[in-house]
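# I would like to see how this sequence folds:
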Amino acid sequence: MPEVIFPGPDGRLEGRYHPQKERDAPVALVLHPHPQFGGTMNNKVVYNLHYIFHRLGYSVLRFNFRGVGRSQGEFDQGIGELSDAAAALDYLQSLKPDAKITFIAGFSFGAWIGMQLLMRRPEASGFISVAPPANMYDFTFLAPCPSSGLIINGEADRIAPPEDIVKLVEKLQSQRGITVTHTTVPGANHFFEDGMDEMTATVEQYVDQRTAELKASLPE
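Alright, predicted model coming up:
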């Protein structure tokens, strides 16, 4: 898979880009967990999300936030990381300017960053939010949530407890005009060490179905 280096707001950012041949192929950006707790673009959940999108015909980019791997800069409490994610989406869109469908996906800290990016990018068609840490970070900015998406978490997650995620989902599901789908994977912890196959199968089924719906709604 091609390694890419692209400009970020605080220096170069390192990524992996997996393109499709079609000019108008949909695009997906995948965001990794917390940089200060070992999160990188090679995290197993992030890696699996990347390949789910690619199997379903997406051109996909995942990258390291500032200060991780070969990405320049240092951790910035989420503020700079959101700017990094915006720069990554700009870069992805520059590579595939004819894409009509854009997904933003993230795991844990990356899910929090992804949902913030979703609020700032009206062209985003949908989201995948894996184990969003609703107990650690404020998600009240999702008022209203701008697009439909999937939130998925593990039943035995002690880092992002399921009860906090359920409260977030209930709040988002009360909004009109969007559909937030929620799935809990039985027995899975935060990293889906038990339940990875079920998590990836659920995400793949959701993205496949949602992509078909989005394509059907596009103007001829």
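# please make it C-alpha for all contacts and neighbour counts, starting now.
Fine.
# so where does Leu92 fall, helix or strand?
Element membership for Leu92 (DSSP states H and E) is helix 79-95.
# what's downstream of that helix, the next helix or strand?
Note on helix 79-95: by DSSP H and E, the next helix or strand toward the C-terminus is strand 102-107.
# which strands and helices sit next to that next one?
Strand 102-107 makes packing contacts with strand 27-31, helix 44-55, helix 109-120, strand 126-130 when contacts are defined by 3 or more Cα pairs under 8 Å, 6 or more residues apart in numbering; DSSP states H and E.
# and this one, so I can compare the two:
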Amino acid sequence: MPEVIFAGPEGRLEGRYHPQRDRDAPIAIILHPHPQFGGTMNNKVVYNLHYAFHGMGFTVLRFNFRGVGRSQGEYDQGVGELSDAASALDYLQSMNANSKHCWVAGFSFGAWIGMQLLMRRPEITGFVSVAPPANMYDFSFLAPCPASGLVINGSADRVAPPADTGQLVARLKEQQGITITHEQIEGADHFFREPYMDTMVETVTGYVKRRLTETTR
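The predicted model follows:
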């Protein structure tokens, strides 16, 4: 899988780009957790999501936000990181002009950034939001949420408590024209430590495959 360096708003951004042979393959961008708490594109959840999407036939890009790894710049409270994500999606689209489906997946802080990107980019057709920290960040910008997607969390998550996730999902489900699927994995913590990682990946894979089947009928 090639390492890539592409232009971001504050300089170079470092990523891992995993293409398919099919020129029409769907594309997906994977967003990592909080840069100031050890979040990188090599986080286990991000890594597993990357390979799950590639295994389903997606061309996939994951990358380091500004100030992480070899990505230039400094942490910017989520504002700059959203711009980084937009630049990463631009880069991914420039390499895959024939793609008909575009997904965004994010974990924790990355889920918050991913949902904001969803609001800005109407070409995104689906999302996966893993352990969204609804207790820490305001998700009220999702009014209305422009695409259907999956919210997945663990019942033993102490970083992003299940009650807050449930309230977020309830608000999203009130909106017309989209379908929000919510899956809570019993016993899993915020990081889906074993034995729950495989369950999380299987849940995501099952959901995305169903969506892809629906769109190709």
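# could the helices and strands packed on strand 102-107 of the first structure be laid out in JSON lines, adding mean neighbour count and distance to Ala85 of the first structure?
Output for those, formatted as JSON lines (neighbours: other Cα atoms under 10 Å; distance: least, Cα to Cα, whole Å):
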{"stretch": "strand 27-31", "mean neighbour count": "29", "distance to Ala85 of the first structure": "8"}
{"stretch": "helix 44-55", "mean neighbour count": "20", "distance to Ala85 of the first structure": "14"}
{"stretch": "helix 109-120", "mean neighbour count": "23", "distance to Ala85 of the first structure": "7"}
{"stretch": "strand 126-130", "mean neighbour count": "26", "distance to Ala85 of the first structure": "14"}
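# can I get these in a markdown table including distance to Ser83 of the first structure?
Shown next, in a markdown table, are those (distance: least, Cα to Cα, whole Å):
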| stretch | distance to Ser83 of the first structure |
| --- | --- |
| strand 27-31 | 12 |
| helix 44-55 | 19 |
| helix 109-120 | 9 |
| strand 126-130 | 18 |
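# longest helix of the first structure, counting residues only.
helix 196-217 (DSSP state H).
# from the chain's centre, how far out does it sit?
Centroid separation between helix 196-217 of the first structure and its chain, computed with Cα atoms, centre = their mean, to the nearest Å, is 13 Å.
# do the same with stretch 127-147 of the second structure
Relative to its chain's centre, stretch 127-147 of the second structure lies at 11 Å (Cα atoms, centre = their mean).
# report the buried residues of it.
Using 16 or more other Cα atoms under 10 Å as the test for burial, stretch 127-147 of the second structure gives 127-135, 139, 142, 145-147.
# the strand ranked longest in the first structure vs the second structure, mean deviation?
Secondary structure of the first structure per DSSP state E: the longest strand is strand 11-18. Superposed on the second structure, strand 11-18 of the first structure shows a mean distance to its aligned partners of 0.2 Å (mean Cα distance after the TM-score superposition for the first structure).
# I would like the residues contacting that strand, please.
1-7, 41, 54, 59-66, 69-73, 84 (Cα atoms under 8 Å, 6 or more residues apart in numbering).
# in contact with the spatially most central residue of the first structure: list those residues for me.
With distances taken as Cα atoms, centre = their mean, the first structure has Ala105 as the residue nearest its mean C-alpha position (1.3 Å). The contact partners of Ala105 of the first structure, taken as Cα under 8 Å, 6+ apart, are 28-31, 49, 111, 114, 127-130.
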